[in-house]
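Chemist: only the shape, not the letters, is given here:
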């Protein structure tokens, strides 16, 4: 039996600001992100296995992505840890807001690299992460492909 790719899609709301940027995105703002996660593997052929015919149970993939990405980033504000907005970040955190201080500039490109690393680490050994697509707006997105990395 050949390899099959399956995809699960997720949505979450996240705010961010791009420090040092020369456009509007230097201001704190938010996006309704759409994340498509595609994995590749061989469907289970063991007729006694409860997940016969599946590459991975969509529910299992959902659990991984929710725990590693969606639950952490949904309704959070992401700043580069070196941002001049650090005082704002500290104040928001003190007031109970979900603030993430990332080791990177929180662009879609860097976020999708971060997400790929987190998801890959949690997948079963027989399942490979094929690609991620992180859509920031209706017309703008970043993609990560395993074959490119």
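Modeler: Perfect, I can see it now. This is a predicted model, so every value here is computed, not measured.
Chemist: for the rest of this, base every contact and every neighbour count on C-alpha atoms.
Modeler: Will do.
Chemist: contacting residues around stretch 82-89?
Modeler: For stretch 82-89, the external contacting residues (C-alpha atoms under 8 Å, 6 or more residues apart in numbering) are 19, 79, 99.
Chemist: and the comparison structure, right after this:
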């Protein structure tokens, strides 16, 4: 049977724990708190048709996608605390770093929306040229998430 060249989306899910505080926010999230994030990464491509390739039939090996996302996002953000680098919590952040805590000082307000944009840029840079990042979904709580779609962000 000759298979038609089809675009296929592959999704891998990741979990990590991250703390943050929203600088200048007018609600409870101005305080340091944390979330059990769930990140779904969807890429799109055409399955490999070369039957001599060990990855024959795959768009991307799930383990290759896992390696990229772990290195760029999960291993960086898991059990870290993220502050906007202009936060008034800067003294707290520096004290925490001195005590050996993983503190990220971001160029952005660490909302789910901005985090998912950051993650998209980091993941896109690492994907093979034949694979495109299709979407990201960052679940912050059981009822709240932010989504990034390549189709919404094309020039």
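Modeler: Arrived safely. Owing to the predicted nature of the structure, the values given are computational and were not obtained by experimental measurement.
Chemist: superposed, what's their TM-score?
Modeler: Scored against TM-score structural alignment, normalised by the length of structure 1, the superposed chains reach a TM-score of 1.00; 149 aligned residues with a C-alpha RMSD of 0.2 Å.
Chemist: please, where are all the strands along structure 1?
Modeler: 4-16, 29-41, 76-80, 99-102, 128-135, 141-145 (DSSP state E).
Chemist: and residue 59 of structure 1? What does it align with in structure 2?
Modeler: Using TM-score structural alignment as the criterion, residue 59 of structure 1 maps onto residue 63 of structure 2.
Chemist: state the distance from the residue nearest to the spatial centre of structure 1 to residue 81 of structure 1.
Modeler: Nearest to the geometric centre of structure 1 sits residue 115, at 3.9 Å (C-alpha atoms, centre = their mean). Distance of residue 115 of structure 1 to residue 81 of structure 1, computed by C-alpha to C-alpha, to the nearest Å: 17 Å.
Chemist: equivalent analysis for residue 58 of structure 1, please.
Modeler: Residue 58 of structure 1 is 34 Å from residue 81 of structure 1, by C-alpha to C-alpha.
Chemist: neighbour count winner among these two?
Modeler: The neighbour comparison of residue 58 of structure 1 against residue 81 (other C-alpha atoms under 10 Å) goes to residue 81, with 17 against 12.
Chemist: what about the helix of greatest length in structure 1, how far off from structure 2?
Modeler: The longest helix of structure 1 (DSSP state H) is helix 108-122. For helix 108-122 of structure 1, the mean deviation from structure 2 after alignment is 0.1 Å (mean C-alpha distance after the TM-score superposition for structure 1).
Chemist: columns neighbour count and distance to residue 47 of structure 1 on top of the contacts of stretch 82-89 of structure 1, output as TSV?
Modeler: Output for the contacts of stretch 82-89 of structure 1, formatted as TSV (neighbours: other C-alpha atoms under 10 Å; distance: C-alpha to C-alpha, whole Å):
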residue	neighbour count	distance to residue 47 of structure 1
19	19	54
79	27	49
99	22	47
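Chemist: make TSV from those and add distance to residue 42 of structure 1 to it.
Modeler: Formatted as TSV, the contacts of stretch 82-89 of structure 1 follow (distance: C-alpha to C-alpha, whole Å):
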residue	distance to residue 42 of structure 1
19	43
79	39
99	39
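Chemist: can you tell me which of these lies nearest to residue 48 of structure 1?
Modeler: Distance to residue 48 of structure 1 across the contacts of stretch 82-89 of structure 1 (C-alpha to C-alpha) is lowest for residue 99, with 45.8 Å.
Chemist: the aligned residue in structure 2 for that closest one: what's it in contact with?
Modeler: Using TM-score structural alignment as the criterion, the counterpart of residue 99 of structure 1 in structure 2 is residue 103. Residue 103 of structure 2 makes contacts with 80-83, 93, 96-97, as judged by C-alpha under 8 Å, 6+ apart.
Chemist: and in structure 1, which of these remain?
Modeler: Among these, the ones still in contact in structure 1 (both residues aligned by TM-score structural alignment, their matches' C-alpha atoms under 8 Å) are 80-83, 93, 96-97.
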